[in-house]
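Enquirer: Here's my sequence, what's the structure:
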Amino acid sequence: MAGAALGLVLAFSGLSGAIAADITPPDKAFAQPVGSDYFLANYTAYEAYLKTLAGQSDRMKLVDIGKTEEGRTMWVAIVSSPANLAKLDRYKEIARKLAKADGVREDEARKLAAEGKAIVWIDAGLHASETITSQGQIQVLYRMLTQTDPETLRMLDDTIILFGQDNPDGMEMVSDWYMRNQDPKKREFGSLPRLYHKYIGHDNNRDSFMSSMAETTNVNRQLFREWYPQIIYNQHQTGPNGMVVFVPPFRDPFNFNYDPLVMTELQEVGMAMHSRLVAEDKPGSGARSAAPYSTWHNGMERSVAYFHNSIGLLTEIIGGPTPTTVNLVPELQLPGNDRPAPIAPREWHLQDSLDYQWTMNRAVIDYASRNKERLLLGIWKMGDNSIKRGSKDSWTTTPTRVEALAAAGKDKPGPYGAAIDPGLYKTVLQTPESRDPRGYVIPADQADMPTVVAFLNALIKTGVDVDKATKPFAIAGKTYPAGSYVVRTAQAYRPHILDMFEPQDHPHDLEYPGGPPKAPYDVTGYTLAYQMGIKFDRILDGFEAPTTRVPDLISVAPGAVKGSGGAGWLISHEANASFTLTNRLLKAGARVYWVKDGAKAGKTAFGPGAIFVPASPAAKAVIDKGVKDLGIDAYAVGGKPSGATIALKPIRVGLVDVYGGSMPSGWNRWMFEKFEAPFQVVYPQRLDAGDIGKDFDVLVFPDGVVPAPADGPYKAGRGGPQPKPEAIPAQYRSWLGRISDDKTLPQIADFVKGGGTVVAIGASTRLAQALGAPIDVATAKMENGQLKALSTRELYIPGSVLRAKVDVKQPLAYGSGPDIDVFFDRSPTFTIKAEAKGVAKVSWFDSDKPLHSGWAVGQERLKGSADMLDIDVGKGKVFVFGPEITQRAQSWGTFKFLFNGLLYGPAVSGK
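Expert: Okay, the predicted model is just below:
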């Protein structure tokens, strides 16, 4: 029966050709036919099937691309003709040469394009709860390996398809959770107890330029260092209401760094997908205005492709293993350019979605086959364009510069009526000082080189070429030491380089002229060099430097113990890695102090919060090993530094999470593990039980774990229904519950007043006011006696990088500079009440234009308000961090505020 059903599916898809008898079909390999209602195959079965297919088919090669965060193997199934598979190394080399474009002339590029094969990446399962993509990939693979119709054979001959599974851990977890109930009608995965990625859940599709996670690193290696596909197809669900699937093209805004050719080609592929769906009588697809997806943000898998001259596709389709319906939305019954073929309401099954997915996969591969040479030549052309632009004076036109052009032209009409004087093009848009850099120099003598290495490795993981100076050199009168790093923009991935170093200038995007701001898809400003606090110089003119290419990921250069004093060691507070070393020392029982006003070791000066470790055998063992591992120096001194100190203590940290999982909490968990902070995850039920100080010295409340009114000044926290305890396994029942004002808040108040420390980030800073802190929310207004959020016309900063001032003598700010970049996403800021006592302002906005990267409406309202506060409550401390200081583990420049809070609070509280 299952075989007959599969035959019907193929027939309805308009496909012909014999099925190879010696290749196991899915209905024979899994417990139930893939595509059946109420059934999901897990990763264990999927992996076994991949190995079966690889052993049976001469059209497929299976490649191990690395381990997941939970240790599973990630596989890529390479599918092509047997002849192509025999020459994979040659086709991979052709793809590399054309994508990197370095030294490849046009005549050579044309020859390589004629010889090469189009490379297409098609993945599944990135968001594991979007189950259609993984289940559909099983059917797609089988059909591509067995069908013998002319179109399939042409596709196999012209293309090399890389089928990847992005999140094996999540596929295993979600499928097993769904299938846990014996009664099919009771199966669901809406009550998952934790995130479907070990740390970050949905945010695994926001990690693409940072590559913090193992899975992202593995995928990026395939995309930008191994295979260089011209098309990257990233499949998702769910589709728009009243429709079946969103298919590109996307809506504006258009990022101004990438090559325009990547967008025009993307529109071609997207429309080919729509056309094939319509031709196969599969209505209900939509583009552009049908969904909020844009091409601005670099952090997603399909969008990082644009900055690497690859066509990035995203589809979002409805459905799942539990049957559903296509809703009737009246206005969607009229066809239009963005919705060419409306669909009538109907019942919808998993196999319906899989049929659509097959058609879209087929359309993408067919496009690549028919346009093989154009795609290969196009990726070379874009790379060559980038090299040329990085080798001469060039300019990027941004909204701010266009506004300046319009303002300059108001009184200078041109010869054609509405046009302005064309001479303004060069005098406004192409001024010498507004040129794009020829490169960036990152000096080797800055304070936090391990963080510099983390930044450079993020670039290298995405295929950027990085050079290192072999000896000192000078540019424009400034000397740089040997070991400094140089990132030249005359390379194929120039768009990505600019996007990581330069500020994003998001357009002033309104719902309608004069209307409120239109919400962006994800964030608007994310410049990684700013977020990580990297010191670099922009080089606008051509330059020479004695450098050699960094061959692979950079290892942190070992630090050293310097000096010969016997009293102990001084360590700078400026490197994030000093927190790791401190944790190791405290764990070993060594004494550690912060010297409030700084200290000196010979000619080396240490700023406020310098770390002093008295001599002891335990401390020596940790420091001797730690400086080498972590890349920081320790200075042996002959006496204890003079001046006041803060004695640190071993700490017990409770990281607050909620049932279902909080992504900000997950990011913090990853950070705590990386920097070796001692912590436990704690859930609301434990907080409600009271006597918190018995187990914890510090509670960390990440952004969003504290519920808030939807119309208030704080973003609403994670909500939604929770399962009944009896509906989930016993091991997860203690995770249920929510932080509440009536039950949880009194216990937190007792904890703080008794000497505990609360660290509140982002919207969770609501706790400070709830605990009676003498502060007011600056980003709010009173309406009818209620504190309300400002309207988006008044203040709207939807994920941007802002510049703030810092009091470096405050313990929370030890190791920071006087000016920092903070990631700000509709975050609260505060004013201190006149009568307040025990409140210290740590960071604040002193400008009416703090925007450094992104988009800000009403930013002048932030001037004078504080974004970070140190507040005494009883015998304890509440640390308020309005900005997202740990934003997706990208904002390394503000990590130390959190790290300091974990140690400082317990050190001084309870006295």
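Enquirer: only C-alpha atoms for contact and neighbour calcs from this point on.
Expert: Noted.
Enquirer: how near is Val806 to Thr894?
Expert: Here Val806 is placed at a distance of 11 Å from Thr894 (Cα to Cα, to the nearest Å).
Enquirer: meant to ask about Asp537
Expert: For Asp537 relative to Thr894 (Cα to Cα), the value is 21 Å.
Enquirer: Gly125 too?
Expert: 32 Å.
Enquirer: who's in contact with Gly864?
Expert: The neighbourhood of Gly864, defined by Cα atoms under 8 Å, 6 or more residues apart in numbering, consists of 831, 844-847.
Enquirer: Neighbour count added to those, as a markdown table?
Expert: Putting the contacts of Gly864 into a markdown table (neighbours: other Cα atoms under 10 Å) gives the following:
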| residue | neighbour count |
| --- | --- |
| Thr831 | 18 |
| Trp844 | 23 |
| Phe845 | 23 |
| Asp846 | 16 |
| Ser847 | 17 |
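Enquirer: Which of the residues you listed fall in helices?
Expert: Using DSSP state H, no member of the contacts of Gly864 falls in helices.
Enquirer: Please name every helix or strand in contact with the helix or strand where Val441 lies.
Expert: Assigning secondary structure by DSSP states H and E places Val441 in strand 439-442. Applying 3 or more Cα pairs under 8 Å, 6 or more residues apart in numbering; DSSP states H and E, we find strand 439-442 packed against strand 485-488, strand 537-539.
Enquirer: so Asn218 is in which element?
Expert: helix 214-221.
Enquirer: how about that helix: buried residues?
Expert: Neighbour counts over helix 214-221 (16 or more other Cα atoms under 10 Å) mark 215-221 as buried.
Enquirer: Please list all residues in contact with Val808.
Expert: 608, 814-818, 842 are the contacts of Val808 under Cα under 8 Å, 6+ apart.
Enquirer: Swap in 7 Å and give it another go.
Expert: 814, 816-818 (Cα atoms under 7 Å, 6 or more residues apart in numbering).
Enquirer: compare with the first, here's sequence two:
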Amino acid sequence: MAYGQKIREYTTEPFFLTPLIDHLPVSKTVPTPEKFFGHVTGAPNILTYSKPLADYLRALEKASPRVHVISMGPSEEGREMVVALISDADNLSHLSDIKRMNGRLADPRGLQEAEAQALLKRTVPMYWLTGAMHAPESGPPEMLMELAYRLAVSEEPNIKTIRKNSIVMITPVLDTDGRDRAVDVYRYRKANPGKAPIPLVYWGKYVAHDDNRDGMTLALKMSKALTKTWLEYHPQVMHDLHESVPFLYISTGTGPYNAWIDPITVSEWQDLAYEEIEQLTKANVPGVWTHGFFDGWAANYGKTVADGHNAIGRFYETFSAGGADTGIRSTGSASTREWYRPNPPFPSVRWSLRDNVNLSESGILVALHKVASEKDRYLQNFYLKSKRAVAKGRTEGPGAWVFPSNDPARKRQAMLLKLLQSHGIEIQRLDEAANLDGQSIPRGSYVVRMDQPYSRMADMLLDTQYYKPSDPRSYDDTGWSLGPLFDVKTWRIKDPAILDRQMSPSPDITMIESDAPRLTKPLRIALVHTWTNTQDEGWARLALEGMKVPYDYLSVHAIRDNADLRAKYDLILIPQTGGSAQSLVNGIPKVGDPIPWRPTPEYPNLGGPDATDDIRGGLELAGVANLQKFAREGGTLVCVGNAARMPIDYGLVSGVSITPPQALNAPGGVYLTTKEDAESPLLKGYGANLAGYFNMNTMPILSTGGGSGQGRGGAPERASGRGSLTDPDVIQGRPPYTPKAKPGDVPENDSPRNQGDRPRVLLRFAGRDQVMVSGMIDHPEELAGKPALIDCPTGKGHIVLFAINPFWRGQTVGSYQLVLNAAEWVKP
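Expert: Reported below is the predicted structural model:
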């Protein structure tokens, strides 16, 4: 068949071809990918937009009773996300019954064992495959089209087993907005080989790679759709397809594994991975491996929707083809032989998009066949994990998490409770007061019982994380406790007696507005982005829009070109961004031709959320001067994280410096800050302490001229001598002395030598033994006592420097008001 010949032609080496996919079955009625798209899957130099991919799945549905397509809803920019369900026609005709039975296994409360075993015999597992969560990872959407056809048409024994004993769910593109931009960027590069390529400035509307870090707060429509679909169908496996390391990495992880996931799931990770490795290695495929890439710890990935709900979350990383290019590629350190990689990739290889398709499709077919042929085992495990989750409240505990009804942070409390409900977690209200674990729990308090099916997900989000410093390098954040980050009270009640107290379901959480992040008067706010990194500022946009705070969205070029910013704005916010102060100021080098970022008739998906004729250049010295003028004329400039380097390095503030870490290791977690200046309007509404997000790998450690006031142990230092920290020293040989003021004395602060704009530390990181709330820290003395928030008065205005990130992945709701309070400083 011509299709099979093209597969072999596009495959660069025979060892990248397996008998599972070296041909394509023939159908007289169902269109092949070649017939529909005009090319074979994995053809060089060709990528497909999101809508034709969805249209092909609907063409399969029209031609075959084995395919059913549903919509998952639109993206932020209106592009549709879909899922195709592929199975025997008989299974699909009973889809509603299978959904109901799997839902009953997911919630086994009140289910008798005999009834459960009957359900297990009648239902089938579901295996959900998702592609293009990361827009530039181009192979999975193409591969999934061929896989869908193969599953719908083939009469080979392994495919027939998959169809009979399971339902395969296929979502070709999750980030539909980013996928279409990535295709335009690739097509532009191929059509203009003599021009500078256009970088993928934006992926989705808000965030780029971080869309796979939204598994907890569900801020993006993609994450909401994933969770809603999982809760409707309860697939036992969710398999997310990515691209990076060679040739095929299958997720398990170095550990430490997430402590709240049922250990059965961890065993299933290993079992599936080693089956795929064994079968592909038997087929003489090199470079298929596991373990040494991911850690399995953080709960923020898209696959958490499965892991946190007693299912199996997994992913692939297949070697990227750089779009759909073919050529010699170096594999770098992944070519070394390790105990977990006994058959490593070659140091260099000729690689193509078809090679990418071959390896991922072959591995998936092995996994699908294993789950289908051992369906009873995977369904039994799913049912058992669900039962163990219900038993959790009375076995390993805790009994419940309580949100006290007298917490003044009612709005933030409601936001967190509604987020838990979005994960399918049930909320109850206590009908009477209780006294348990030394806590006086008032009547009406919200209770998250740990004897419910998704107790592990709730515990995962609310509990405290500890990541041992000597464990393997963390792949992402080490701590994420949402109670402290939302700045709300959460009580972990260990006593299972809480479960016997009278309480009532609370399906509707009342939204109290009194403590909502707010502005008391309309202010003119600008949020600034660079053209080099639009990742983190998207979280700031989501936060402001969630609070219904209006703002103008400006590039650094708009700041550079406007010398009278104060006439238009009261607050200018530069969120966390990558790079140095110099990269913020210099931007993309101005060499060669202009690099546009805006839509054209030929490339309609370029541009958005902002557009320009030339992304080169940055803030530049003119922009720095304009910001300094803005602050001196009464505006407030807020710089978060790495953006705080710019006013320090370019002299907009004095008395503030950056301290390079020596031995500190704090790679993303929740850290405690303490109020230093109780009178500052910026801290209005806050108590003595606030938990904030800090990551030493992306954020600077700030210092002020007077030192941190903290010693190596985290306590205030004093000179050696008699006494203690609180018992004053007495210098021998001289009497005590206290000066007496007289009329006419000039106050110290009015002395000419002390006039000027001096920085004021508003928040400091807590002492050595208190600074870590959740996550990991090694050598905490380097962070203890350092400024977390600094106000630098500048002329009539302020420059505010954040060493914590108030807008981090939708998690730091408790910090939002700090930025709005900064806006309140500006007088109308």
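Enquirer: Superposing both, give me the TM-score.
Expert: Once superposed, chain against chain, the TM-score is 0.85 (TM-score structural alignment, normalised by the length of structure 2); 750 aligned residues with a Cα RMSD of 2.8 Å.
Enquirer: coming back round to it: for the contacts of Gly864 of structure 1, which ones persist in structure 2?
Expert: Contacts conserved in structure 2 for the contacts of Gly864 of structure 1, counting by both residues aligned by TM-score structural alignment, their matches' Cα atoms under 8 Å: 844-847.
Enquirer: Just the closest of those residues to His508 of structure 1, please.
Expert: Of all these, His508 of structure 1 sits closest to Ser847, with 20.3 Å by Cα to Cα.
Enquirer: now the counterpart of that closest one in structure 2: how far from Gln279 of structure 2?
Expert: Counting by TM-score structural alignment, Ser847 of structure 1 lines up with Gly767 in structure 2. Per Cα to Cα, Gly767 of structure 2 is found 53 Å from Gln279 of structure 2.
Enquirer: With Asp778 of structure 2 instead?
Expert: 42 Å.
Enquirer: neighbours around Ser267 of structure 2, how many?
Expert: Neighbours of Ser267 of structure 2 under the rule other Cα atoms under 10 Å: 11.
Enquirer: Mind telling me what it corresponds to in structure 1?
Expert: Aligned by TM-score structural alignment, Ser267 of structure 2 pairs with Thr264 of structure 1.
Enquirer: quick one: which helix or strand includes its match?
Expert: With DSSP H and E as the criterion, the answer for Thr264 of structure 1 is helix 260-279.
Enquirer: Quick one: average offset of that helix versus structure 2, please.
Expert: Compared with structure 2 after fitting, helix 260-279 of structure 1 has a mean deviation of 1.2 Å; criterion: mean Cα distance after the TM-score superposition for structure 1.
Enquirer: Beyond that helix, next helix or strand please.
Expert: Trace forward from helix 260-279 of structure 1 with DSSP H and E and the next one is strand 285-286.
Enquirer: quick one: contacts of that following strand?
Expert: 243-247, 274, 338-339, 341.
Enquirer: Now with 8 Å, please.
Expert: The contact list for strand 285-286 of structure 1 (Cα under 8 Å, 6+ apart) reads 243-248, 274, 277, 338-342.
Enquirer: Tell me which other helices or strands the helix or strand that it is followed by touches.
Expert: Where DSSP H and E defines the elements, the next helix or strand beyond strand 285-286 of structure 1 is strand 294-295. On a contact count with 3+ Cα pairs under 8 Å, 6+ apart, strand 294-295 of structure 1 meets strand 251-254.
Enquirer: Which stretch of structure 2 lines up against the strand it packs on?
Expert: Residues 254-257 of structure 2 are where strand 251-254 of structure 1 lands, counting by TM-score structural alignment.
Enquirer: so how far is the matching stretch off the chain centroid?
Expert: 18 Å (Cα atoms, centre = their mean, to the nearest Å).
Enquirer: Show me the contact partners of that stretch.
Expert: In this structure, residues lying in contact with stretch 254-257 of structure 2 by Cα under 8 Å, 6+ apart are 266, 291-297, 467, 471-472.
Enquirer: quick check, nearest of the residues you listed to Asn258 of structure 2?
Expert: Trp297 (4.2 Å).
Enquirer: Contact partners for that closest one?
Expert: Trp297 of structure 2 neighbours (Cα under 8 Å, 6+ apart): 255-259, 474-475, 478.
Enquirer: Could you check which of Asp537 and Thr894 of structure 1 has the larger neighbour count?
Expert: Thr894 (24 against 13).
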